[in-house]
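Visitor: what follows is a predicted structure for the sequence shown.
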Amino acid sequence: MSKNVTRRRVMTLAAAVAVALTAAACGDGGSGPAVPGTPGGQKVAQSVFDAAPVASDAEIPAGSTMDMIRKRGHLIVGGSLDAPLLSQQNPTTGEIEGFDADMAKLLAKYIIGKPEVKTVTIGTQTREAMLQAKSVDAVFQTYTITPQRATQVAFAGPYLTSGLAVAVRKDETGIKSVKDLAGKTVIVGANTPAVTALPEHAPGSKQVAFATDPQAVQALVQKRGDAYVQDFTLLASDAKANPAIKVVGDPFTTEAYGIGLTREDAQFKEFVNNWLRKIQADGTWAKVWESTLGSVVEGGKPTPPALGSVEGS
């Protein structure tokens, strides 16, 4: 897949989400797009999990990571509990819902035969260490694939593409794109691609880093920075959940998400990639996207990115 094709798809997704968010914010009594886990919200139907594929015994050799996970009875995932549409804990049921969370459940179903997942909450700055220590089996956390990270961990996928974008307070009118951030104080997530991308796209900007997305959003609302630069998909979720902020402009980079794995386990990476191929081909991937991220996007579902299509995957 060419970079231009990928960028066009990201831009289309960005425009669609922006339209949906605007409609939800400006509606006069309409319900707007539903957020998973809230009254009237959507979640992946149980039938999707029931119909999801399960690996054969031949695909899980004795002594492999997959065999260990199957015998344990649950998949241990590094992730989040506070990312709307991606991985958020439902306050009523306690269930973790969203695109990343449901993808993790599907991988657990493929290995174990049931979607049993234990989620360990981690920050962006500790993901590599957690994988290297084998404290988690995999990381599902909008984990951007980069060559530098690939020297420390392995990435299956990519399984979704997005890009860096800009969020500002709702009443902000002077910032319309990343070009307007030159000389501004910009909030970023620690150890995220924004840290290195901002100097190129917004020369002279000053960065203020926070460990988690909720902390960064709170800092923006509290005017501790002029804008917040983060992955578009995450910002769209934030804006959906928090009417005090909005996303402006289009994504100014193209980012590919991967499933973080232990670098030394090539067998497990091949296994996870084979699983991704299956759920893309049988329509499971599309059903999860439509019920989560797709709930704030007008138009058709995106095409999953080609596996191994970016450096580091």
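Guide: That came through, no problem.

Visitor: rest of the way, CA atoms for contacts and neighbours
Guide: OK.

Visitor: neighbours of residue 94, how many?
Guide: 11 (other Cα atoms under 10 Å).

Visitor: and it, what element?
Guide: Residue 94 belongs to no helix or strand when assigned by DSSP states H and E.

Visitor: now residue 309
Guide: Going by DSSP H and E, residue 309 is not part of any helix or strand.

Visitor: what's the distance between it and residue 275?
Guide: 17 Å (Cα to Cα, to the nearest Å).

Visitor: higher neighbour count, those two?
Guide: It is residue 275, of residue 309 and residue 275, that has more neighbours when counted by other Cα under 10 Å, with 20 against 14.

Visitor: OK, contacts around the more buried one?
Guide: Residues in contact with residue 275, defined by Cα atoms under 8 Å, 6 or more residues apart in numbering, are 107, 110.

Visitor: let's see it at 10 Å
Guide: Shown in contact with residue 275 (Cα atoms under 10 Å, 6 or more residues apart in numbering): 53-55, 106-107, 110-111, 156, 269, 281.

Visitor: by neighbours, which of those wins?
Guide: Going by other Cα under 10 Å, residue 111 tops the contacts of residue 275 with 31 neighbours.

Visitor: so residue 60 touches residue 111, yeah?
Guide: Yes: between residue 60 and residue 111 there is a contact at 8.0 Å, judged by Cα atoms under 10 Å.

Visitor: structure two is appended below for comparative analysis:
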Amino acid sequence: MKKLIPLAVATALLLTACGNGNYAATQIPAEPEAPASSAAPAATVPCTAAEKAAELESYQPEPTLPAPMQMTPGTTMKTIQDRGRLIAGVSADSLHLGSRNPISGKIEGFDIDMIKAVAKAIFGTDVGHLELRVISSPQRIPLLENKSVDIVARNMTINCERWKRIAFSAEYYRSGQKTLVQRDSTATKLADLSGKTICAPAGSTSLDNLKKANPKIKPVTADTDTGCLVLFQQGKADGISGDDTVLAGDAAQDPYAKVLNERISDEPYGLGINKDNVDFVRFVNGVLAQMKTPPTPEGVSPWMLSYNTWLGTDLGKLTTPPTPAYGR
């Protein structure tokens, strides 16, 4: 079944693709980020059972964070402070996680709130000190490795294989992979979609999980979440497989879509950081710990406030954020 793209979606796609938003408001370069090399990464040694069991463990944060604008000389944070801005790789088309507001032109969402908190911890405010670089899923790891960005917040799953190339913060959200289909589909699970064409972002764990979960599916890829949504709306894909956070945003934009209840994986999100910058990982973990702490016994933590603002309506109420695991 082919269908027209709803007007709101078409407008949002134009803003994202053509860059008509207010770039000055979000400090995004007018020129898009150059694509990362498409060359296959060097082969890595497979993870051992012990490494796999410890993949969610990050680095223990320091007992206290330095005061804003008082970063310790010689640290990654001091380098960022002296530069005057934190450079973050983000999405601009994942509704509720990182997407451009078509009215203000600003990129906003749950992932963006995590980055803003890091910038505030370094500078005292994120205003004027945060450069958001819009990147695709396949660019995340290469841009961290070559230090084009300081940090990536783009619904990135922590896993052992990625730890061999980059470092992660402690888990800041636990997502899960689901499948989006046309509203009139009779499918209730991925097994019902054998022979169908399903889109998943390139360079994502969603693509790997999709192939393993149902080898009879015909996978197609796009570099962005919007790319998969466009293929779906054009009738070139029968469905989309991805994180429930992303699919909830897709379904909110498309009245002809629904998300199946079946969850085929857990996807723990971490902030990606260059593996050499362990001091920065510890710092970021301290920031996340503060975000998860209510300001008063009766209050709501900044993390919970962000979750309720961006994800709570579509994904349900949470009582606590993920518990961090340390041990590296």
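Guide: Perfect, I can see it now. In this text the structure is predicted, and so the values were computed from the model without any measurement.

Visitor: that older thread, closest one of the contacts of residue 275 of structure 1 to residue 77 of structure 1?
Guide: residue 107 (10.3 Å; Cα to Cα).

Visitor: burial of the alignment partner in structure 1 of residue 258 of structure 2, as a residue count?
Guide: Under the alignment (TM-score structural alignment), residue 258 of structure 2 pairs with residue 246 of structure 1. Residues near residue 246 of structure 1, counting by other Cα under 10 Å, number 22.

Visitor: cool, residue 328 of structure 2 as well?
Guide: Neighbours of residue 328 of structure 2 using other Cα under 10 Å come to 11.

Visitor: now residue 149 of structure 1
Guide: With other Cα under 10 Å as criterion, residue 149 of structure 1 counts 16.

Visitor: OK, contacts around it?
Guide: Per Cα under 10 Å, 6+ apart, neighbours of residue 149 of structure 1: 127-128, 143, 155, 260, 312.

Visitor: repeat that for residue 300 of structure 1.
Guide: With Cα under 10 Å, 6+ apart, residue 300 of structure 1 has these contacts: 13, 16, 286, 290, 294.

Visitor: wait, the fourth one sits on residue 303?
Guide: The reference is to residue 290 of structure 1. No: using Cα under 10 Å, residue 290 of structure 1 is not in contact with residue 303, being 11.9 Å away.

Visitor: more neighbours: which of those two?
Guide: The neighbour comparison of residue 290 of structure 1 against residue 303 (other Cα under 10 Å) goes to residue 290, with 19 against 14.

Visitor: from residue 297 of structure 1, how far off is the more buried one?
Guide: Distance from residue 290 of structure 1 to residue 297 of structure 1, by Cα to Cα: 9 Å.

Visitor: also residue 182 of structure 1?
Guide: 30 Å.

Visitor: more neighbours, these two?
Guide: Taking other Cα under 10 Å, residue 182 of structure 1 and residue 297 do not tie; residue 297 has more neighbours (22 against 17).

Visitor: mind checking how far the closest residue to the more buried one other than its chain neighbours is from residue 178 of structure 1?
Guide: If the residues on either side of it in the chain are set aside, residue 297 of structure 1 comes closest to residue 17, at 4.7 Å by Cα to Cα, 6 or more residues apart in numbering. Using Cα to Cα, one gets 18 Å for the distance from residue 17 of structure 1 to residue 178 of structure 1.

Visitor: who's more crowded, the two?
Guide: residue 17 (25 against 21).

Visitor: and the more buried one, which of the three is it?
Guide: helix (DSSP: H, G, I helix; E, B strand; the rest coil).

Visitor: give me the common contacts of residue 60 and residue 111 of structure 1.
Guide: The contact lists of residue 60 of structure 1 and residue 111 share 66-68, 70, 271, where a contact means Cα under 10 Å, 6+ apart.

Visitor: what ranges does the stretch 51-200 of structure 2 have for its strands?
Guide: 57-58, 86-90, 93-94, 98-100, 107-108, 130-134, 151-153, 166-168, 173-182, 197-201 (DSSP state E, counting those that start in this stretch).
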